[in-house]
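Novice: predicted model and sequence below, questions to follow.
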Amino acid sequence: MLPTTSSFFTGVLAALYAVAGLFFLGFWRRTRDALFVSFSLAFLLLALNQIVLALGGLEREEQSWVYVLRLLAFLLIIGAIVRKNLEGRRR
């Protein structure tokens, strides 16, 4: 794939992650549910991950420190789901 095509798709993906993060932030503002703010932060971390990849010119993301951003995002999602399920059992 050409470098410009790759950068274009990385930018599109970053924008879509940011839109998803803002979408969940809107849900959080209406409900004040911690699940939505966790999802929002996770998607914003994924957007940041893509921005760093595009601007940094890193070819192998899995061998760089940037992978930690993606790992944190997924840990946030998993933690939010587990927390929500434990809250449901307590009620």
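Specialist: Right, received. Where do you want to start? Numbering: from 1, shown residues only.

Novice: use CA for all of it now, contacts and neighbours both
Specialist: OK.

Novice: tell me which residue is most central in the protein.
Specialist: By C-alpha atoms, centre = their mean, the chain has its centre lying nearest to Phe43, at 2.4 Å.

Novice: give me the nearest residue to that one, chain neighbours excluded.
Specialist: Gly21 (4.8 Å; C-alpha to C-alpha, 6 or more residues apart in numbering).

Novice: take this one as well and set it beside the first:
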Amino acid sequence: MIANNLSMVLSGAVAMASFATTLFFVKFWRQTSDVFFLLFALAFGIDTISRAALGLTHVSNEIEPVFYLLRLAMFALIIAAITVKNRSR
């Protein structure tokens, strides 16, 4: 029971950090209008939702792939942001 509570607290802390990172990238996107920052903000926004949902739900084997798909989408957005940024040079 204690391990489950600790896991929920840590998931919440990671979700909070991801949300702060999302706000950081949104701020720079609004200042520069660079797609790189927008894609990173979207990626960390997805991570925020994923981590918060993971902390608030009891994960069964049936639901678990959904969280991995969200992380896959997050990393795909990060790769897309880097690719777009490097192609613009």
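Specialist: Thanks, I have it. Just so you know, these numbers come straight off a predicted model, no measurement behind them.

Novice: with structure 2 superposed, average distance for the helix or strand where the residue nearest to the centre of structure 1 lies?
Specialist: Per DSSP states H and E, Phe43 of structure 1 falls inside helix 34-56. Taken against structure 2, helix 34-56 of structure 1 registers an average deviation of 0.6 Å after superposition, with mean C-alpha distance after the TM-score superposition for structure 1.

Novice: what's the local residue count around the residue nearest to Phe43 of structure 1?
Specialist: Number of residues near Gly21 of structure 1 (other C-alpha atoms under 10 Å) recorded here: 23.

Novice: counterpart of it over in structure 2?
Specialist: Taking TM-score structural alignment, the alignment pairs Gly21 of structure 1 with Thr22 from structure 2.

Novice: gap between its match and Ile46 of structure 2?
Specialist: Per C-alpha to C-alpha, to the nearest Å, Thr22 of structure 2 is found 9 Å from Ile46 of structure 2.
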